[in-house]
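Peer 1: coordinates for the following, if possible.
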Amino acid sequence: MLDLFPEAEKPVEIIPAKKLPARAAALYVAPADHFQTRPVDELRLGFDGISGDFHAGPTRRSGGREPWYPRGTEMRNERQLSIVAADELAIVAERMGLAQIKPEWIGANLVIEGVPQLSMLPAGTLLFFRDGVTLKVDAQNGPCRIAGRSIAENAGMADIEAGALLFPKMAKRLRGVVAWVEKPGTIRVGEEISARVPEQWIYQA
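Peer 2: Below is the predicted model:
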């Protein structure tokens, strides 16, 4: 590791950047009036996100994830796309006692294959699609009761409220990541992806 810090200070371990091959296994879009998505063969992306999607736009309104702002404050939209992995959804489904959790139930736009522990991708990870689109991962997507309620209703759970509350507990660090469009274009089902994970370190003041 390159010694960037004085010997008197605690050294910071730098984990090198890496590239991972991946694939766009499935694509989804949400109607403008609801967060649940439906499968499509391609996604047309602009700098505002997915054309016509529920989460499209250069800005969004703050919610429970941003307690430092009054709810409803206009802010940069870094949540243009929701990305999940089928293996992680299978784990959550098993924990909740369900046969499956479909990506569209929780408003996913993209299912990626080939990236181990997708939900643990760090902020700043770049997803380069073969045909030219680039997405930038902003953060892990925290599971919420709204998605939990959707799962409970679609799966036919006997107690909808209990299901809504169970999902945030069972899906922590397994609900995928959110990303925004760095370079627009069109994504197609089956397209190859190069995931470029940046250098990582643990900041300790």
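Peer 1: only C-alpha atoms for contact and neighbour calcs from this point on.
Peer 2: Fine.
Peer 1: what's the burial count for the residue lying closest to residue 104 once chain neighbours are set aside?
Peer 2: Among residues not flanking residue 104 along the chain, residue 37 sits closest, at 4.6 Å (CA to CA, 6 or more residues apart in numbering). Residue 37: 20 surrounding residues under other CA atoms under 10 Å.
Peer 1: these two touch, right, residue 37 and residue 50?
Peer 2: No: counting by CA atoms under 8 Å, residue 37 sits too far from residue 50 to count as a contact (11.9 Å).
Peer 1: quick one: common contacting residues for those two?
Peer 2: Common neighbours of residue 37 and residue 50, using CA atoms under 8 Å, 6 or more residues apart in numbering, are residue 29.
Peer 1: tell me the gap between the strand ranked longest in the chain and the middle of its chain.
Peer 2: Taking DSSP state E as the criterion, the chain has its longest strand at strand 18-29. Chain-centre distance of strand 18-29: 12 Å, with CA atoms, centre = their mean, to the nearest Å.
Peer 1: structure for this one too, so we can compare:
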Amino acid sequence: MAADMTGNRVLDRGDRVAAQRVTGAVVRVYATSAPEDFRTSRVPALKLGFEGIAGDRHGGFTRRSSGREPWYPRGTEMCNERQISILSCEELAEVAAEMDLPEIEAGWIGANLLMEGIARLTRIPPRTRLVFAGGAVLRVDGDNAPCRIAGRAIAEQFPERDGLDLQFALAARGKRGLVGYVERPGVIRPGEEVTAHIPEHWLYRSD
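Peer 2: Presented below is the predicted three-dimensional model:
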């Protein structure tokens, strides 16, 4: 770690990650059938507006804070940066293998987009743009931390197994996918190419 002329420590050149583009494809698209339902079902196409998916559980320009935002009183109205849930085929397969399950269907845990071909999707940094061939653009807010709600949804599929809710929270850490919001409305369809425009970024450390 180097220091500048004032004595403040600055990041070494090695902490800089250059901008890059990575291409993958949409495998399936999903939406909720009712706002109160956490799970999603496959749909032929995903129509996106600036509010996200109209009628979806996570749609809307704003949302209410939850346990993910302990700095706000629960239920505080805030900007909705979690309109869309994006998962990876490869990462889901890894999580299923870690949990000794035959599969984890993306809709069980509330996915809107299931993609393939982008390695380590969950590690893609915030500010990345996901540009779809049909014209829609999503902006990545960050990774989606696994929770027991999703774990319970998986456990419902395998009632003969105990403890899957907690096991998922551990196995899916760093592989649960991304959340993001609509930057440019459009329609996303299965089979569509998607390019992740990953910006130059720095690996921040406070020491």
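Peer 1: where does the TM-score land?
Peer 2: With the length set by TM-score structural alignment, normalised by the length of structure 1, the two chains reach a TM-score of 0.92; 199 aligned residues with a CA RMSD of 1.5 Å.
Peer 1: returning to that earlier point: residue in structure 2 matching the residue nearest to residue 104 of structure 1?
Peer 2: Per TM-score structural alignment, the equivalent position to residue 37 of structure 1 in structure 2 is residue 40.
Peer 1: from residue 20 of structure 2, how far off is its match?
Peer 2: Going from residue 40 of structure 2 to residue 20 of structure 2 by CA to CA, to the nearest Å gives 31 Å.
Peer 1: contacting residues around residue 116 of structure 2?
Peer 2: 24, 25, 26, 27, 88, 89, 90.
Peer 1: and for residue 115 of structure 2?
Peer 2: 24, 25, 26, 27, 28, 86, 87, 88, 89.
Peer 1: swap the cut-off to 10 Å and go again
Peer 2: Counting by CA atoms under 10 Å, 6 or more residues apart in numbering, residue 115 of structure 2 makes contact with 24-29, 86-91, 121, 177, 190-194.
Peer 1: does residue 96 of structure 2 sit in a helix, a strand or a coil?
Peer 2: Under DSSP: H, G, I helix; E, B strand; the rest coil, residue 96 of structure 2 falls in the helix class.
Peer 1: structure 1: which residue goes with that one?
Peer 2: Under TM-score structural alignment, residue 96 of structure 2 pairs with residue 93 in structure 1.
Peer 1: I'd guessed residue 166 of structure 1 sits against residue 149; true?
Peer 2: Yes: Residue 166 of structure 1 lies in contact with residue 149 (CA atoms under 10 Å); the separation is 9.3 Å.
Peer 1: the two: which is more packed in?
Peer 2: residue 149 (23 against 18).
Peer 1: just give the closest residue to the residue most central in space within structure 2, not the sequence neighbours.
Peer 2: The centroid of structure 2 falls nearest to residue 178 when counting by CA atoms, centre = their mean (1.4 Å). Among residues not flanking residue 178 of structure 2 along the chain, residue 143 sits closest, at 4.3 Å (CA to CA, 6+ apart).
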